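[1] only geometry, no sequence info:
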């Protein structure tokens, strides 16, 4: 990693000696670089209008990402660099670029209360508290609407019973489901499969970003693949809309 960072730093210095790029209009709020669209979704919700994402969506496991010279240039010009605890490359390339950006570790958890707490924290950090409060108000309203739509799809009007991968356990709350147990992020063992199956779930909420295939192959439970990361628009609300539709379709 150290050799790679030296090479990237040299490439950044060489790039700085070339033709000056055409200045681009600065967007509202601080200039934020986020490792993935998940952190970018939190930044946008908190009021940041100028957000750059480093890791492309084609890379399913962000810690395996190999940084490029353009990433050093991005962090060098940033006000803030947002990353998760397992994405150690982000603070390393920030230091290698000699950036004065504030490095901010983001708690990636889509649980309703934790999302609001993290958006509030980032809004205070960015100085965009009003934008963050406005987003949270819209989030509460949209969450309630989506939860109502999913509940309307409950089979026979009965609360569904689910087990979930730990990073998508929040979807059980969105669905109003009874959460019987969680698993992961490591692959489930044979004993864990037996334990989860014996709980009698109707559905398995699987994390599509970390899926290892069918979780309970011998159980009479439908597996529902859910998402954590926003699309290219970095709209965190899109995660809840997408999952609400997926769950509603499965319940129906």
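    Arrived safely, thanks for sending. Predicted model, so just to flag it, every value in this text is computed and none were measured.
[2] contacts and neighbour counts: CA atoms only from here.
    Fine.
[3] Could you pull up the contacting residues of the closest residue to residue 76 other than its chain neighbours?
    Distances taken as Cα to Cα, 6 or more residues apart in numbering place residue 99 nearest to residue 76, at 4.4 Å, with adjacent residues excluded. Contact analysis of residue 99 by Cα atoms under 8 Å, 6 or more residues apart in numbering lists 75, 76, 77, 78.
[4] Could you tell me which of these count as buried?
    75, 76, 77, 78 (16 or more other Cα atoms under 10 Å).
[5] Out of these, name the ones that lie in helices.
    Taking DSSP state H, the ones among those that sit in helices are 75, 76.
[6] Distance to residue 140 for the contacts of residue 99 - can I get that in JSON lines?
    Conversion of those to JSON lines gives the following (distance: Cα to Cα, whole Å):
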{"residue": "75", "distance to residue 140": "33"}
{"residue": "76", "distance to residue 140": "36"}
{"residue": "77", "distance to residue 140": "34"}
{"residue": "78", "distance to residue 140": "30"}
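[7] Structure two is appended below for comparative analysis:
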């Protein structure tokens, strides 16, 4: 009887231990569950590094582009079949309507739900709105909010940096190409007029020259050379989109440095 009692006690102990181990196992993550695998990043295909920069700002991690960064005027690029194959496997495709190959992208995508048309304009209000729209599409709102906070801080810092370079503490008077006019605000400048995207006509040139701007903010990606040759006006080459790093903040830093260099020359 004593032996039977000992065996029963041992059996109860083993059952208790097994139950405890089973309970502990259930408190951890299931194999292959969210804690062990995570959610795969959405695959984003951008027409150019400009859209890619907006996507990166929105929190996208898996980004590829169709137009190589080395192409000066991406809107005229003719996509290869290998470029368009990226589009078919993407979760989200970003493009701008002015890009000449937009129609090919739409055809290659296969699903209108994947397409998102981006307004490519580096004016802060537009950037904030577009970044939030993309983040909503790929489920990265927290990452976008974090980037936008750093964006606002960086823009404010750059505006202050350029202001310190003003001659005699006065805002510079500028003429700007229409697609880079946002940099005039970055410089705190007084805009006397704009030109483009069509070539400047003799009449327009005479009108702009008569206003005696200190700077011409020219669009590097669409430049036709010196806008006001034979005058004392300094021309600043402004960029709109980054290279292979997709760093939109780097675009503003580069432009601010170029404006400062011209103001101090």
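    Received the coordinates, thanks. From a predicted model like this one, the values you see are computed outputs, not experimental measurements.
[8] TM between them?
    Once superposed, chain against chain, the TM-score is 0.85 (TM-score structural alignment, normalised by the length of the first structure); 228 aligned residues with a Cα RMSD of 1.9 Å.
[9] can you tell me which of the buried ones among the contacts of residue 99 of the first structure lies nearest to residue 194 of the first structure?
    residue 75 (46.5 Å; Cα to Cα).
[10] what about the most centrally placed residue in the first structure, which helix or strand?
    Residue closest to the mean C-alpha point of the first structure, counted by Cα atoms, centre = their mean, is residue 38 at 2.8 Å. Counting by DSSP states H and E, the element that carries residue 38 of the first structure is helix 37-45.
[11] average distance between that helix and the second structure?
    Its aligned residues in the second structure lie a mean 0.5 Å from helix 37-45 of the first structure after superposition (mean Cα distance after the TM-score superposition for the first structure).
[12] That helix corresponds to what range in the second structure?
    Under TM-score structural alignment, the match for helix 37-45 of the first structure in the second structure covers residues 49-57.
[13] Run the chain-centre distance for the matching stretch.
    3 Å (Cα atoms, centre = their mean, to the nearest Å).
[14] ok, now stretch 115-131 of the second structure?
    How far stretch 115-131 of the second structure lies from its chain's middle: 9 Å, per Cα atoms, centre = their mean.
[15] Buried residues in that stretch, which are they?
    Counting neighbours by 16+ other Cα under 10 Å, stretch 115-131 of the second structure gives 115, 116, 118, 120, 121, 122, 124, 127, 128, 130, 131 as buried.
[16] of those, closest to residue 35 of the second structure?
    The closest of those, once distances to residue 35 of the second structure are taken by Cα to Cα, is residue 131, at 27.8 Å.
[17] mind checking what that closest one lines up with in the first structure?
    Structural alignment (TM-score structural alignment) places residue 131 of the second structure against residue 119 in the first structure.
[18] which stretches of the stretch 1-150 of the first structure form strands?
    31-34, 50-53, 80-83, 102-105 (DSSP state E, counting those that start in this stretch).
[19] quick one: the first one to chain centroid distance?
    I take that to be strand 31-34 of the first structure. 15 Å.
[20] What of the third one?
    Using Cα atoms, centre = their mean, the mean C-alpha position of strand 80-83 of the first structure is found 13 Å from that of the whole chain.
[21] ok, now the second one?
    Counting by Cα atoms, centre = their mean, strand 50-53 of the first structure is centred 14 Å from the centre of its parent chain.
[22] Same question for stretch 133-142 of the second structure.
    Distance, centroid of stretch 133-142 of the second structure to centroid of chain: 13 Å (Cα atoms, centre = their mean).
[23] Any idea how far apart the tips of it sit?
    End-to-end distance for stretch 133-142 of the second structure, by Cα to Cα, to the nearest Å: 13 Å.
[24] repeat for stretch 207-226 of the second structure
    16 Å.
[25] matching residues in the first structure for that stretch?
    Aligned using TM-score structural alignment, stretch 207-226 of the second structure spans residues 195-214 in the first structure.
[26] in that stretch, what's buried?
    Going by neighbour count (16+ other Cα under 10 Å), the buried part of stretch 195-214 of the first structure is 196, 197, 201, 202, 203, 204, 205, 206, 207, 208, 210.
[27] residues in contact with the helix or strand hosting the first one?
    Secondary structure assignment for residue 196 of the first structure, by DSSP H and E: helix 190-198. For helix 190-198 of the first structure, the surrounding residues in contact (Cα under 8 Å, 6+ apart) are 163, 181, 183, 215, 216, 219.
[28] for those, which one is nearest residue 124 of the first structure?
    For those, the residue nearest residue 124 of the first structure by Cα to Cα is residue 183; the value is 34.0 Å.
[29] distance of the aligned residue in the second structure for that closest one from residue 188 of the second structure?
    The pairwise alignment with the second structure assigns residue 183 of the first structure to residue 195, based on TM-score structural alignment. Applying Cα to Cα, the value for residue 195 of the second structure to residue 188 of the second structure is 19 Å.
[30] Who has more neighbours out of these two?
    residue 195 (21 against 17; other Cα atoms under 10 Å).
[31] Thought residue 180 was touching the more buried one, still the case?
    No. Residue 195 of the second structure is beyond contact range of residue 180, at 10.3 Å (criterion: Cα atoms under 8 Å).
[32] List the contacts of the closest residue to residue 264 of the second structure other than its chain neighbours.
    Once flanking residues are discounted, residue 264 of the second structure sits nearest to residue 165: 6.6 Å by Cα to Cα, 6+ apart. By Cα under 8 Å, 6+ apart, residue 165 of the second structure lies in contact with 260, 263, 264.
[33] All the helices of the stretch 101-250 of the second structure, residue numbers only.
    102-109, 124-138, 141-163, 182-186, 202-210, 248-264 (DSSP state H, counting those that start in this stretch).
[34] Of the buried residues of stretch 115-131 of the second structure, which is the nearest to residue 75 of the second structure?
    Distances from residue 75 of the second structure to these, taken by Cα to Cα, are shortest for residue 120, at 11.9 Å.
[35] corresponding residue for that closest one in the first structure?
    Residue 120 of the second structure maps onto residue 108 of the first structure when the alignment is built from TM-score structural alignment.
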